Structures are given as structure tokens and as C-alpha cells.
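[1] With the sequence up front, the predicted model follows.
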Amino acid sequence: MANGGVLISQDLSCAGQVSSSVALPILGASGMRPTLLPTAILSTHTGFKDNTYLDLSGEMPKIVEHWRKNKINFDALYLGYLGKNALDFWLQNIDQLKRDEQVVLIDPAMADHGKMYRGLDEEYVAKMQKLISKATILTPNITEAAFLLDKDLTEVTLEKAQEFANELTEEFAISNVIITGISISKEKIGEVGITENKNWSLIQEKLPGSFFGTGDMFASAFLAAVMHGNNLEKSCSIAADFIRLAIMNTDQDPLFGPNYAAGLPWLLQELEK
């Protein structure tokens, strides 16, 4: 067997530091030997108007078949933004790529700020509900958690997020759920988690500004920390501090995302501890 490291499956935005554009360098620098199964190529992420979109779902089965012939396997699967056709692919093929004792991180990137992303709908949510049952770790934001549970998001609090995390664990039989980016106030942001029936929460200073790609950066740094042997609460703390450092050192247009490169030296030091 040839070890392909961590398999990342999400879109590639040609401009803007989001999705695969941040997952590849963060996981690569962390020694995870990332392999990419791209779902689509976009001219930019959807925060820009009128972006182009090339669906690659038709190529995905051919790529996976080539890997199968070459007996390439993976230490972890990391699924981010998929899109409708790629979601169908993963529903049909995830059992073929999963192995025992493998980390399967699903970041169900489909909504934020109470709304679905452009082009996604209730049918997408229903299919994502089926896919997440395959996850060993699920990392939705609070809006995505509400959609996955078919609930209205009436309040954004740590308590509500913890309630959602517990319900996701029970309803979908996922042992590890982390809800990220919970805007507690103008000054505070937090995460909650449930790991092996233990509830926990973290709170950080909320920095000004709104940046695209922070969720992708968080999931990538979090997975790197997990793969280096940290427990989920510690991994979450490392990822949150990494995002904070990146934002503090950002002087570019927020549409292009935080300056993740500024936080990489610190992240690599943390992973070596």
C-alpha cells in the first residue's frame, strides 16, 4: 500500500485564500502529505460576484479508480465544501475510501449567518445529513448545526451551541462534534465540543473584521493538531489561536482571507511540542 497522507476533498478557488488554497499549505507544512480530490474549480470563492464554476465531479470517480489500482490509501479523510454533484459522489463512495481507525473529518460547509450558501438548498441539507453519519469528527458552525437538525436558529449562545452539539451526537451517532465560530458578543467568540460524552467550551477575544476562509483555516489547523496526537479540545484551542494570529497580521482585503502564512511558524512550533 502507498500512503497518500491526508485526503482533502473540496473546491479550489483560483483567487482568495479559502478551501483547498489554505488546506494544502497548512496540512503540507504540518507534515501531513496532503492529497487533493478537487470537487470544482472556481475563479474566486462565492464572496465575489459572478465567479466562474467548473464542476469536476465527473472526474472524481476516475481519479479514485486510479488510486485504487495503485493501492493508495489515506490516514485521514477531510471533506469540506463539496457542491451538489460532489456530495452525491461521496455518498456513493465514502465507504470504499474509509478504513478502520481512520479519522474522517467532515466540515459541512454550506451555510453561515443564518443562511445557506448560494446555489444550495434543502435537498443538499438532506443529503448532507446522510453523509455526516460517516464522520468521526464533525465541525459545523452554529448555522450549519441548526440546518442539520432541521431547527430554527433563534439565539446564538454557547448554551444553544452545546445543545446542538449534543443533539448531533445523538441523532447521527457521531462521537465527536465541535461547533465553531460562535459569536457570543462583539468582544468574544467561542467553540463548543462533545468528545466521548464529555462537554467542553472555549472562548477567545473576537477581533474586528469579517474574513472569508477562516472556517477552512480552522478545520485544516485543527486536523493537523489532531493528527499530531492532541485531543480535540487542545486541537480546537490551537486552531483558534492560529486563526487569531493570522487575522492580527492581515493587511489585505478581507475577501482574500486572513494571512495564514503569518501564523504558520507558531502553528508548527505548537505541533512539535
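    On my side now, so go ahead.

[2] For the rest of this, base every contact and every neighbour count on C-alpha atoms.
    Noted.

[3] ok, now which ones touch I8?
    By CA atoms under 8 Å, 6 or more residues apart in numbering, I8 lies in contact with S20, A23, L24, P34, T35, L36, L37, P38, L77, Y78, L79, G80.

[4] Around N73, how many other residues sit close by?
    Applying other CA atoms under 10 Å, we find 18 residues neighbouring N73.

[5] quick one: the helices in the stretch 101-250 of the chain?
    For the stretch 101-250 of the chain, applying DSSP state H, counting those that start in this stretch gives helices covering 122-131, 142-148, 158-172, 214-227, 232-248.

[6] now the angle from the last one to helix 214-227?
    Going back to what we said before, that points to helix 232-248. Interaxial angle of helix 232-248 relative to helix 214-227 (axes from the mean of the first three to the mean of the last three CA atoms, to 10 degrees): 140 degrees.

[7] Of the contacts of I8, which belong to helices?
    S20, A23, L24 (DSSP state H).

[8] dump the residue contacts of the last one.
    Contacts here follow CA under 8 Å, 6+ apart; on that basis L24 touches I8, P34, L36.

[9] Now the last one: closest residue in space, sequence neighbours ignored.
    With sequence-adjacent residues excluded and distances taken as CA to CA, 6 or more residues apart in numbering, L36 is closest to I8, at 4.9 Å.

[10] what's the answer for F147, then?
    In this structure, F147 finds its nearest non-sequential neighbour in V125, 6.9 Å apart by CA to CA, 6+ apart.

[11] measure the one you found to F211 for me?
    Look at V125 and F211: by CA to CA, to the nearest Å, they are 24 Å apart.

[12] So if I had to pick from those two, which one is more boxed in?
    Shown here are V125 and F211; by other CA under 10 Å, V125 has more neighbours (21 against 17).

[13] For I94, see how far away the more buried one is.
    Counting by CA to CA, the gap from V125 to I94 is 17 Å.

[14] Closest one of the ones in helices among the contacts of I8 to A135?
    Nearest to A135, judged by CA to CA, of the ones in helices among the contacts of I8 is A23 at 18.4 Å.

[15] hold the first one in mind and look at this next one:
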Amino acid sequence: MIANILSIAGSDPSGGAGIQADLKTFSARGTYGMAVMTALTAQNTQGVTGVHEVPSAFVSEQIAAIFDDIRVDAIKIGMISNADIAMTIADSLRHHVEVPVVLDPVMVAKGGARLLPEDAVQAVRDDLLSMAAVLTPNLPEAAALLDEDVAQDRDTMLKQGEKLRTLGAQAVLMKGGHLEGNQSPDLLVTAIGHEWFESERLETANTHGTGCTLSSAIAAEIGKGKNLSEAVKAAKAYVHNAIVASAELKVGSGHGPTHHFHNLW
């Protein structure tokens, strides 16, 4: 049976990130994608110029409409936008704790700007972390959740991943793309230990939406029945190859998207 995967996130009209990237990823990984919108953005490969937040009551209505009719095998949560939406999502999903949640805390832009006000960050900590089968922060996002400096080495990545687990997430995937060096290591921290996933750093400007794509690929693989380690390994390989193939695309003049359908076209 084909798995049904739900994304709760914001829209990216340029198609490289957000809901659009999530749906492409779900399809590319052989699953059926669904989407609940939390915000509309005006953005392209050069940046975000505007955000229109969806009223939290309508976010709740969208989630209810899905669960009233459709089996959901896994959920990916991305852009939340504000504290009210975070609490609304948490309230809506408390009735569906059997569905695994991949929480991608979209909190810090690539340039370092904070995308969430502090009360929304607190709402993520208080209301959503405990629902996450796996949390997938990059290093600035992990630091923001912990109110600490950004990790600069692997030892600090491990310490911060373990701290995030104590805040409620069942597992944490620390994405190491911000580390210096030729490698781009990710670290999975679980209740039984930790595991490193190594890959070579790729020199390319086509990295728009890689975080959205990775978390969505993990959700798809979990929904298909893989355990977390297998899901992360498959998702990381998929994103790596999507970045490698991104040169086949010509989308915009800034940070271009990855090639979500590189293994199908």
C-alpha cells in the first residue's frame, strides 16, 4: 500500500522549498503527498520578500479535514510562522499521537536572520518537541532552541543533540552543513546512542530547500516502514544526489533548487 505523507508548512512560489519541495519529495520517494498551509511567502532564489500568515483556526480546519477522511502514515512539520500556529498544530495532533512526526524547525535563514519571534521559538520547545519522532535542526537552529552558541565541532554537535533530546524529542538529527571543512556530517542522536552519516561537501549554489527536502524524505521513508537510521541514510543519499544533479536545472539567479526528480527524469 502506498504511504500517505502530510506536510504542515509554508509555501514557496519558486518551487524549491516549503510545501512545493515537500510534495515533490514525497512523490519522488514513492509516496502520496498532502499539504496543510501555514503561511504564504513571496520568495525566489534570492530571498524572501513577504510573508502572509494563515489564521491558526484555518490551519486547524485543514488538519481536521485531512484526518477526518484520510489515513496519514507520517507527518513533516516545517515553517510554523508564529506561536499561535505552533500551539494550534500541537493541539490538533494530540489526537493522532500514533503518527510519527518529523519536525524541521525552520527558524534561521541561510544568512543568519531569525525567522521566528522568541515566543514562537518557545512554543516549538514547549508544544511541538515532545511530539517529534525526530527533530532535524541545522546548527544555528539547534543553537537557537537551546539559547547557546552555534556548534563549531562534532563534540559540541553531540552535546547539543543530547540536550535537545532531553527537551522532549525522541531523536535528533543534527545537520552539520554549517561546519567548516570538506565533509558535511549529520549526527543522529537517539535513546540508545548516536550515529554519524558522512558525505562530501558539494561546491554549488543550488542548495535552496535542502532542509525541507531532507526532512520530507525522512518522513516519506518512515511512512514506508523504514526504521529511523535507514530512513536518514536513504534521505541523505537522495538529497546528495539531488544536489549533484541540480546543475541540469536553470532556475533563478541566486541559490537554485535541487533536482527532486533526478532519478526519474
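    Noted; the coordinates are in hand. As the structure is a prediction and not an experimental result, all values here were calculated from the model.

[16] Mind telling me the TM-score for this superposition?
    Here the TM-score for the pair of chains, by TM-score structural alignment, normalised by the length of structure 2, is 0.85; 257 aligned residues with a CA RMSD of 2.6 Å.

[17] Of the contacts of I8 of structure 1 - the most surrounded one?
    Ranked by neighbour count (other CA under 10 Å), the contacts of I8 of structure 1 have A23 at the top, with 29 neighbours.

[18] what's the burial count for the residue nearest to that residue when sequence neighbours are not counted?
    Residue nearest to A23 of structure 1 in three dimensions, not counting chain neighbours: S220, with 5.4 Å by CA to CA, 6+ apart. Neighbour count of S220 of structure 1, defined by other CA under 10 Å: 27.

[19] Alignment lookup: S220 of structure 1 to structure 2.
    When structure 2 is aligned by TM-score structural alignment, S220 of structure 1 is paired with S216.

[20] Please enumerate the strands of the stretch 51-200 of structure 1.
    With DSSP state E, counting those that start in this stretch as the criterion, the stretch 51-200 of structure 1 has strands at 53-55, 72-73, 76-79, 103-106, 111-112, 115-116, 137-138, 176-183, 188-195, 198-205.

[21] Spit out the contact partners of the most centrally placed residue in structure 1.
    Central residue of structure 1 (CA atoms, centre = their mean): D107, 3.4 Å from the mean position. The contact partners of D107 of structure 1, by CA under 8 Å, 6+ apart, come to Y78, L79, G80, Y81, L138, T139, P140, A219.

[22] Adding distance to G4 of structure 1, write the strands of the stretch 51-200 of structure 1 out as JSON lines.
    Formatted as JSON lines, those follow (distance: least, CA to CA, whole Å):
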{"stretch": "strand 53-55", "distance to G4 of structure 1": "24"}
{"stretch": "strand 72-73", "distance to G4 of structure 1": "6"}
{"stretch": "strand 76-79", "distance to G4 of structure 1": "9"}
{"stretch": "strand 103-106", "distance to G4 of structure 1": "14"}
{"stretch": "strand 111-112", "distance to G4 of structure 1": "30"}
{"stretch": "strand 115-116", "distance to G4 of structure 1": "33"}
{"stretch": "strand 137-138", "distance to G4 of structure 1": "20"}
{"stretch": "strand 176-183", "distance to G4 of structure 1": "24"}
{"stretch": "strand 188-195", "distance to G4 of structure 1": "27"}
{"stretch": "strand 198-205", "distance to G4 of structure 1": "32"}
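
[23] Please give the number of neighbouring residues around N85 of structure 1.
    16.

[24] How much space separates it from P38 of structure 1?
    Computed with CA to CA, the distance linking N85 of structure 1 and P38 of structure 1 is 12 Å.

[25] what sits against the residue nearest to A23 of structure 1?
    S220 of structure 1 makes contact with V22, A23, I26, L27, according to CA under 8 Å, 6+ apart.

[26] Could you say which of those is surrounded by the most neighbours?
    Busiest of those [other CA under 10 Å] is A23, holding 29 neighbours.

[27] okay but it is in contact with M217, surely?
    Yes. Judged on CA atoms under 8 Å, A23 of structure 1 makes contact with M217 at a distance of 6.6 Å.

[28] which one in structure 2 is aligned with F164 of structure 1?
    Match for F164 of structure 1 (TM-score structural alignment): Q160.

[29] Its match and A144 touch, don't they?
    No. With contact defined as CA under 8 Å, Q160 of structure 2 does not reach A144; the gap is 10.8 Å.

[30] Which one's more surrounded, the two?
    Legend: neighbour count by other CA under 10 Å for Q160 of structure 2 and A144, higher for Q160 (23 against 18).

[31] Now do the same contact list for the closest residue to that one other than its chain neighbours.
    Once flanking residues are discounted, Q160 of structure 2 sits nearest to A142: 7.1 Å by CA to CA, 6+ apart. Neighbour list for A142 of structure 2: V150, Q160, G161, L164, M174 [criterion: CA under 8 Å, 6+ apart].

[32] ok, and the residues you listed in structure 1?
    With both residues aligned by TM-score structural alignment, their matches' CA atoms under 8 Å, the contacts of these that structure 1 also has are Q160, G161, L164, M174.

[33] Is it possible to get CSV of those residues that adds distance to P117 of structure 2?
    CSV is the format used below for the kept ones among the contacts of A142 of structure 2 (distance: CA to CA, whole Å):
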residue, distance to P117 of structure 2
Q160, 21
G161, 22
L164, 19
M174, 22
